[in-house]
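>>> my questions concern the predicted model and sequence given below.
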Amino acid sequence: MKHTAIDIASALKPEFASEEYKQRRQRAAALMLSQGIDALLLNSEANNRYFTGHTSGRWLSRTRPIFLIITKEGAATILCSTKSEADTALMTTAGGCEIKVFGGTGHDIKPGIKGVVDELTALGLDRGRVAAELGVHHRPQLSAMAFESIREALPQLKLVDGSGLLWRARATKSVGEIDYIRTAIGVTDRMYDKVPEWLGAAESERAAFTRVGLDVLTFGAEAFGYRSVNDVTQPPGAGYTDRPIRKNSVIYIDSTCSVAGYWADFARIFAVGAPTSELEDTYKRLWDITGEEINAVRPGATINEVYSVARRATERLTGTTPTLGRVGHSIGLEIVEPPSLCEEEQWVLEPGMVFCIEPSLNSPSGSTLIAEEMVVVTETGFELLTKRATERLLRI
């Protein structure tokens, strides 16, 4: 059933112009044609939002799935379970999408599966090659068994993984996307600027963890995501505990927040009192490594080349042969997006790609320090998006 517009006085507004969403779908369509794919079947919030602008609280519900089908011609159809969800889709999309309701009770995904099967059949795709979010870094609403149900209902359908295509389509950000990322970074910078005023008086890591989240919301974030507040003597990314924040301790804070769905993710390190000379030295070496990695970012460079710069800098500044995992990652509508900055990745950097530069370094006594800044690849090199961390460990 095709859904028609309704008269709502205070409608939500799309985050980008209709032409930008059309260009995104055309970019995906070109990739489909090059890979022999007839359509995309999408069932995740980020991809739906990226290609149509559709936002909804229904993504939290596993029994009221939302689907987006994009054909190799660039035509888009949103499938919703209820009329109210279709109304939301009308308000948040910028046009160019057909919106249909498949119905259902809200406690069973079977109507949604039937809706997808019927729409694929109506589009002549029941014998086609359709790519879905089946691979790396994708977590659709549907379970693996639900996708098997689609295969069983359409035995001639070739349902393949579309992860590589989707990440290629989303890798380079538009000016508007980067502006939202800049805004999220500005919110996070404001939060970090306030930390020296209260961290020394915080009762515990838990209290600091809560304050970080409240501050980014107060300063204008749409949402907060991953956060970590912990003493650097503890495992990195441990989140928080009820440990008191002790005098002369060094505290690592990693915070994320989003604006219009686009994320900022960077970390800062604070000394509450006087840190050891060992930690001060480790921090300065890490600051230098971070700078060298940032300066390696340029269009035409490969991910492996950027990684290798960070590795060589670590070897030279520490006199050791480090064991490095990734030293950063891409970011956008999701906090961690491919490609990761790692040794095996050969992806070529292009203008508009946004990265979190994230090397780490262990002190001689075993404390782990992690630096993180954000950059965008430009036509001539890079632009540092974050306000660079202080060169020396900040004492408060």
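That came through, no problem.
>>> switch to C-alpha atoms for all contacts and neighbour counts from now on
Will do.
>>> what helices or strands is the helix or strand harbouring residue 179 leaning on?
Residue 179 belongs to helix 175-198 when assigned by DSSP states H and E. With contacts defined as 3 or more C-alpha pairs under 8 Å, 6 or more residues apart in numbering; DSSP states H and E, the secondary structure elements packing on helix 175-198 are helix 205-218, strand 249-259, strand 262-272.
>>> and these as CSV, adding mean neighbour count?
Listed next are the helices and strands packed on helix 175-198 as CSV, based on neighbours: other C-alpha atoms under 10 Å:
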stretch, mean neighbour count
helix 205-218, 19
strand 249-259, 24
strand 262-272, 24
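>>> residue 6: which of those is closest?
Ranking the helices and strands packed on helix 175-198 by proximity to residue 6 (C-alpha to C-alpha) places strand 249-259 first, at 27.6 Å.
>>> check it against this one:
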Amino acid sequence: MKKDIPFPEIPHEEYDLRLKKIQEKMQETGFDALLLFAKEDLTYFTGFRKTWYFPLLHGAIIPQKGSPVLIVPQICHVLAMHMTWVEDENILPWGGADHWHLPPEPTGVFISKLKELGLEKGVIGTEEGGPAYIYMEASFSEFEKIKKGLPKATFTNGTDIIWSSRSIKTDWEIGVMWEVGKITVNGIQETVKKIKIGMTERELLYNLEKSFIDQGAYDTPMHGEMMFRGGARHYSMSTGRPSNKKLEAGRQLYFDGGASLRGYRVDMQRMVWLGEQSELEKRLFDIAEEGQKAAEEAIKPGAKISDIHAAAMTVIRDVPKDLKAQGVECLYSNLFMGHSLGLYFHEPPWITATDHRILEPGMIFTIEIPALDIPKFRELGNYPEDVYLVTKDGYENLTSAISREPWIVK
């Protein structure tokens, strides 16, 4: 067992905890191994996190018993040994110059190791056919070659047990999420203070990202996303990159996204007005806030995810008569009212009417309840979003340090 590595992505005890948890779930569900290619799954289960993106095949085999195997391009071999608690002999490189005497392509390495582990007839869980945001980072031909190399093995969807582990955050993950939430809140607060009529959207983004970096949220590659949206006069509901367009009086913005730290992401939203709100905007603002509070009241361990959605819909399902008279036909544009967070912005479970999974302590998700001016988009409306941790007694709001009251820049 490794006792020390130069720059571990996760603590040794965290690695052991995750491995023990997933292997117990594999025993319960009849999986002999998991075959993983998604970079977030590699990070979660092995501690290997790419320092830059390139399309060469990386993957891992998590057996039901014993040590994981990590398979990486030769250029990442030493990096993987210095970054992950996977035993060095189980980190298998491929490719590189001839003098390395390594297999020239990766699929044979996977096939040979799966056979060596006695999995010729095993049940092997994969990332195919699962919920959004587990994308196998293997080409179709590479995956097919691996399956053809083990014709008697059963390859089947393993994303349910993957997410059963990843959806309940560990104490270490919760600590990271609190930290990145604080960085995001501070960044938005500092950026709004610096908003001036005439500055560009890119200058706004620069100020925000500089704040993130100054607080320690920088990495290779850089992560974290932030979008600015604003009303039909500018972008309707599109989410283009911040441009060199100058901010004008009467503009409405909303900040959407957050910083990233150690690979973990936060996603929150706050509204900013460059000038006073219109009466329609004030009305929409109040409705969204009422819906957000109704959804918050439904967060409790033992409740269903769909209960949160139902609580919000009691507020925003029907358009009030005064708004109908002004041409507002609908208040919401999406079927989901939030999503989980972690190594990706949008992780399952999503806050929908059809997801009846039970809330458990350790889940972290957003709630985002809109009140929009559909279909005219004369005003952008209101779309608050906060990040919530389910606890044994209820919930904690990781981003509550920043008010949801109207932010008006004059």
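Thanks, I have it. Only a predicted model underlies this, so the values are computations on that prediction, with no experimental measurement involved.
>>> now the TM-score, please.
Comparing the two superposed chains by TM-score structural alignment, normalised by the length of the first structure, the resulting TM-score equals 0.89, with 387 aligned residues with a C-alpha RMSD of 2.7 Å.
>>> returning to that earlier point: how about the helix holding residue 179 of the first structure, aligned to which bit of the second structure?
Under TM-score structural alignment, the match for helix 175-198 of the first structure in the second structure covers residues 171-194.
>>> distance from the matching stretch to the middle of the chain?
15 Å (C-alpha atoms, centre = their mean, to the nearest Å).
>>> list the buried ones in that stretch?
Neighbour-count burial for stretch 171-194 of the second structure, counted by 16 or more other C-alpha atoms under 10 Å, picks out 173-174, 176-189, 191-192.
>>> now do stretch 312-327 of the second structure
Within stretch 312-327 of the second structure, the residues that count as buried by 16+ other C-alpha under 10 Å are 312, 313, 315, 316, 319, 323.
>>> please apply the same query to stretch 348-362 of the second structure.
For stretch 348-362 of the second structure, burial by neighbour count (16+ other C-alpha under 10 Å) applies to 348, 349, 350, 351, 352, 353, 359, 360, 361, 362.
>>> strands - which of those residues land there?
348, 349, 350 (DSSP state E).
>>> the first one maps to what in the first structure?
I take that to be residue 348 of the second structure. In the first structure, the position corresponding to residue 348 of the second structure is occupied by residue 338, as judged by TM-score structural alignment.
>>> how close does the residue nearest to that match when sequence neighbours are not counted sit to residue 358 of the first structure?
Spatial nearest neighbour of residue 338 of the first structure, chain neighbours left out: residue 330 (5.7 Å); criterion: C-alpha to C-alpha, 6 or more residues apart in numbering. Shown here: residue 330 of the first structure relative to residue 358 of the first structure, a distance of 11 Å by C-alpha to C-alpha, to the nearest Å.
>>> over to residue 295 of the first structure?
For residue 295 of the first structure, the distance to residue 358 of the first structure - C-alpha to C-alpha - is 13 Å.
>>> where do the helices sit along the stretch 1-150 of the second structure?
With DSSP state H, counting those that start in this stretch as the definition, the stretch 1-150 of the second structure shows helices at residue ranges 12-29, 39-46, 77-83, 107-116, 140-149.
>>> ok, average deviation of the third one from the first structure?
Taking mean C-alpha distance after the TM-score superposition for the first structure, the mean distance separating helix 77-83 of the second structure from the aligned residues in the first structure is 2.0 Å.
>>> what is the burial count for residue 71 of the second structure?
Applying the criterion other C-alpha atoms under 10 Å, we find 24 residues in the vicinity of residue 71 of the second structure.
>>> just to check, it is in contact with residue 58?
Yes - with contacts defined as C-alpha atoms under 8 Å, residue 71 of the second structure counts as touching residue 58 at a distance of 5.8 Å.
>>> how about the contacts made by the residue nearest to residue 233 of the first structure when sequence neighbours are not counted?
Nearest residue to residue 233 of the first structure, sequence neighbours excluded (C-alpha to C-alpha, 6+ apart): residue 367, at 4.6 Å. Taking C-alpha atoms under 8 Å, 6 or more residues apart in numbering, we find residue 367 of the first structure in contact with 232, 233, 234.
>>> shouldn't the last one be within a helix?
No - the assignment for residue 234 of the first structure is coil, going by DSSP: H, G, I helix; E, B strand; the rest coil, so no helix is present there.
>>> for it, what are its contacts?
For residue 234 of the first structure, the set of contacting residues under the criterion of C-alpha under 8 Å, 6+ apart consists of 367, 368.
>>> kindly recompute the last result at 10 Å.
Listed by C-alpha atoms under 10 Å, 6 or more residues apart in numbering, the contact set of residue 234 of the first structure reads 240, 251, 252, 366, 367, 368.
>>> that older thread, what number of residues lie near the residue nearest to residue 338 of the first structure?
For residue 330 of the first structure, the neighbour count with other C-alpha under 10 Å is 22.
>>> good, wrapping up.
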